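> got a sequence here, can you model it:
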Amino acid sequence: MSPIAQAIPTQPAIARRAVFPFTAIVGQEEMKLALLLNVIDPKIGGVMIMGDRGTGKSTTIRALTDLLPEIEVVADDPFNSHPSDPELMSDVVRDRASRGETLPLMQRKVQMIDLPLGATEDRVCGTIDIEKALSEGVKAFEPGLLAKANRGILYVDEVNLLDDHLVDVLLDSAASGWNTVEREGISIRHPARFVLVGSGNPEEGELRPQLLDRFGMHAEIRTVKEPALRVKIVEERSGFDQNPQTYLEQHETEQQALQQTLIDAQNLLPSVNLDYEMRVQISQVCSELDVDGLRGDIVTNRAAKAIAALEGRTEVTLDDIRRVITLCLRHRLRKDPLESIDSGSKVQKVFSSVFGVEMPTEG
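Reported below is the predicted structural model:
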């Protein structure tokens, strides 16, 4: 397998399916911002996108994945292991690196893994071949979707219809960055650091509050009502469908610029400062909204720093916090499973009161 893997970079590039460019997506600013911030800082904890059918949820997520720069991986490893960061290496690769072995490397596009609704736990987490383990004394592991998603994006459409137990498994892996499979006393673990993106239609039911709280952000999208904007969206899509290659060439400069912006933001993020007084005020907002636990405080801090990095700044401003706080807190206010999620007015009202600013006119 190793010689084949090493030969991969020299093979001619296989033409990939054309993907609608992220920079050409009209509207849905809330969803686009939440996705970009999670790419800059995956520790924000993923995005739950709820909205009407046919509002471009899947299109936007595929477009974002296509936009991301290639990553360097260990070529003969099924977990997309990082060649130098031990936290993103499988145990086998870490052992090889510690022995001073030269690892075969290759560039690979960031993967977007679709998790089908009917997926079993074995398909998601991977399986251990017990017979092989007992007869040959080796840990025979068949990687699952979480292995493929490492250092990429895991997308679950209609996550609100997924079995609660599977949602728990996904959220555990996303939070810890590791997936552990145990069978008959045999245990195998591998890195599973991914951006978890769930989407769904609120008419089909919401996730339980306990699960919803574990998503870093919650973006709401609505069908565009303005006729001129609807026409623009239809025209853009028609232009892409008629001649994808020409359409992509027209947006190539914008795409490259946004890709570079994301790379710069990731590099700048560790240098971004959030003033202590602002951190206290963020926690005061969470306290006054009666948000359970501290996830809301942590995610809002991270998102505020990420948006500053996105715009090339090293100091978080009050406006940064205003733009992300609803995304980070609205889904944490629901105590009753039958209660609907706040549109954002409650969060903005408390934010305005604590930070001493006027309520935005849009609500």
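
> contacts, neighbours, all on C-alpha from now
Fine.

> which stretches of the stretch 51-200 of the chain form helices?
Remark: helices assigned in the stretch 51-200 of the chain by DSSP state H, counting those that start in this stretch are 57-67, 91-98, 121-125, 130-136, 145-149, 164-176.

> the second one: how far from the chain's middle?
Distance, stretch centre to chain centre, for helix 91-98: 27 Å (C-alpha atoms, centre = their mean, to the nearest Å).

> just the helices of the stretch 51-200 of the chain: most buried one?
Mean neighbour count (mean count of other C-alpha atoms under 10 Å) peaks for helix 145-149 among the helices of the stretch 51-200 of the chain, with a mean of 24.

> let's compare: structure for the following, please.
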Amino acid sequence: MSLYPFTAIVDQERLVQALLVNAVNPAVGGVLVEGPSGTGKSTAVRGLAELLPEIEVVADCPFSCDPADPCSSCRERVARGEHLGSHLRRVRVVDLPLNATEDRVAGSVDIARALREGVMALEPGLLAEANRGIIYVDEINLLDDHICDVLLDAAALGVNVVEREGVSVSHPARFLLVGTMNPEEGELRPQLADRIGLRVGVDALSDPGRRAEILRRREAFTADPSGFAAGWSDEQSKLAAAIQSARDRVGAVAVAPDLYRAIARLVTGAGVASHRADVTILQCAKALAALDGHDAVEPANLLDAAGLALGHRVPVDPFEPASGLDDRLLRRILEDALDAETSEKKAAVPVRPGRTLH
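Below is the predicted model:
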């Protein structure tokens, strides 16, 4: 089955940017997409998976573990002298439905077997299926709070822990979390919003020409999915290569010492208390620099990263309309932060006494 090509998405630059940043640097922490239905959110997420490099997985491992870094269950098999077969496959996109139970998400444990066999007694859930993949939660603001906590704990730790009747079983759970929501259907609690790295607002296009282009492309794809995808294959290959190149580069992207304090000034200047915001901006800026082909973070990368990372973390007065942060305000705060760093650096330079001329 052919999926709609990621590169054929019309506009929605911020959504595309946020997804690419997470594809390059998973430490960014996922994406929250706000907007009405029918604006291409799920199409973009599923299209992104097609651009990611195939992963090598242990053939019969329920957690899709890497043969080079096997899970505890597969390590036990190796210790018993078993050979771990492997194969390549595409990254999965796993949908988490709103009515999912904790057992369906985290998995369930056969207590009697757990006492005898450990992790082999786990009946895998969605978190196991999504390991090394993408979890997509539509209307995440309507998801049960307890399930949200299970999901976010696993995302933060990279491990899913299932505890039943005093028995604890764990398995790897590393995934990209993408949640969507329509603000008109309810807000996302602040504690949950802070745990998701980036926030993007998606609006329906109002320009008739751009909407007409969406129609033409959608009609062509519906008529001949394979043919339409083939027409975008060159663009898809170029972007996939850019993602892989940025992944290889991001770990070596340098950050000037004064930019660390500039990030801190930027976050506090925006009125955000959470330290997660600082970490997210730094990791996002590194990914943006890597995507641009740069070896070091630049102020423009910080500005773009702040626009993606701070909007859902800014304190909102419940009696005032939500305004968030606009780009001009962010730019001013960042410029003030950089100016302050420059001034402090100059003030710290000792002045050498000069000779008095007679």
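
> quick check: TM-score for this pair?
Overlay of the two chains. TM-score (TM-score structural alignment, normalised by the length of the second structure): 0.89; 337 aligned residues with a C-alpha RMSD of 1.9 Å.

> nearest to residue 238 of the first structure, out of the helices of the stretch 51-200 of the first structure?
The closest of the helices of the stretch 51-200 of the first structure to residue 238 of the first structure is helix 57-67. By C-alpha to C-alpha, the value is 14.0 Å.

> so where is that closest one in the second structure?
Helix 57-67 of the first structure corresponds to residues 41-51 of the second structure when matched by TM-score structural alignment.

> average offset between the matching stretch and the first structure?
Compared with the first structure after fitting, stretch 41-51 of the second structure deviates on average by 0.9 Å (mean C-alpha distance after the TM-score superposition for the first structure).

> do you know how far the residue nearest the centre of the first structure is from residue 203 of the first structure?
Closest residue to the average C-alpha location of the first structure: residue 195 at 2.7 Å, with C-alpha atoms, centre = their mean. From residue 195 of the first structure over to residue 203 of the first structure the distance is 25 Å, taken as C-alpha to C-alpha, to the nearest Å.

> swap in residue 23 of the first structure?
From residue 23 of the first structure across to residue 203 of the first structure, the span is 29 Å (C-alpha to C-alpha).

> ok, those two, which is more surrounded?
The residue with more neighbours, out of residue 23 of the first structure and residue 203, is residue 23; 19 against 10, by other C-alpha atoms under 10 Å.

> any idea what the more buried one aligns with in the second structure?
Checking TM-score structural alignment: residue 23 of the first structure goes with residue 7.

> what segments of the first structure are strands?
Per DSSP state E, the first structure carries strands over the ranges 47-51, 71-74, 105-108, 112-114, 126-128, 141-143, 153-157, 178-183, 186-191, 195-200, 217-221.

> what's the closest of the ones you listed to residue 270 of the first structure?
Using C-alpha to C-alpha, those put strand 195-200 closest to residue 270 of the first structure, at 18.7 Å.

> okay, that closest one sits on what stretch of the second structure?
Aligned by TM-score structural alignment, strand 195-200 of the first structure falls on residues 176-181 of the second structure.

> sorry, back to before: any chance of the strands of the first structure in a markdown table, plus distance to residue 317 of the first structure?
A markdown table is the format used below for those (distance: least, C-alpha to C-alpha, whole Å):
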| stretch | distance to residue 317 of the first structure |
| --- | --- |
| strand 47-51 | 23 |
| strand 71-74 | 31 |
| strand 105-108 | 36 |
| strand 112-114 | 33 |
| strand 126-128 | 44 |
| strand 141-143 | 43 |
| strand 153-157 | 29 |
| strand 178-183 | 34 |
| strand 186-191 | 35 |
| strand 195-200 | 26 |
| strand 217-221 | 20 |
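
> how much does the match of strand 195-200 of the first structure stray from the first structure?
With mean C-alpha distance after the TM-score superposition for the first structure, stretch 176-181 of the second structure averages 0.4 Å from its match.

> off-centre distance for that stretch?
Relative to its parent chain, stretch 176-181 of the second structure has a centroid offset of 8 Å by C-alpha atoms, centre = their mean.

> likewise stretch 310-318 of the second structure?
That offset, for stretch 310-318 of the second structure, works out to 20 Å (C-alpha atoms, centre = their mean).

> hmm, who's touching that stretch?
Identification of contacts with stretch 310-318 of the second structure by C-alpha atoms under 8 Å, 6 or more residues apart in numbering yields 190, 193-194, 198-199, 267, 270-272, 274, 277, 322, 324-325.

> got it, and stretch 139-147 of the second structure?
For stretch 139-147 of the second structure, the external contacting residues (C-alpha under 8 Å, 6+ apart) are 98-99, 101-102, 105, 179-182, 186-189.

> which one of the residues you listed is nearest to residue 172 of the second structure?
If you rank the contacts of stretch 139-147 of the second structure by distance to residue 172 of the second structure using C-alpha to C-alpha, residue 105 comes first, at 13.7 Å.

> that closest one -> the first structure?
By TM-score structural alignment, residue 105 of the second structure lines up with residue 124 in the first structure.

> test my guess that its match contacts residue 145.
Yes - using C-alpha atoms under 8 Å, residue 124 of the first structure makes contact with residue 145 at a distance of 4.8 Å.

> and for those two, which residues touch both?
Taking C-alpha under 8 Å, 6+ apart as the criterion, residue 124 of the first structure and residue 145 both touch residue 115.

> tell me the contacts of the residue sitting furthest away from the middle of the first structure?
Residue farthest from the centre of the first structure, counting by C-alpha atoms, centre = their mean, is residue 135 at 40.2 Å. Contacts for residue 135 of the first structure (C-alpha under 8 Å, 6+ apart) come out as none.

> from residue 186 of the first structure, how far out is it?
Distance, residue 135 of the first structure to residue 186 of the first structure, by C-alpha to C-alpha: 13 Å.
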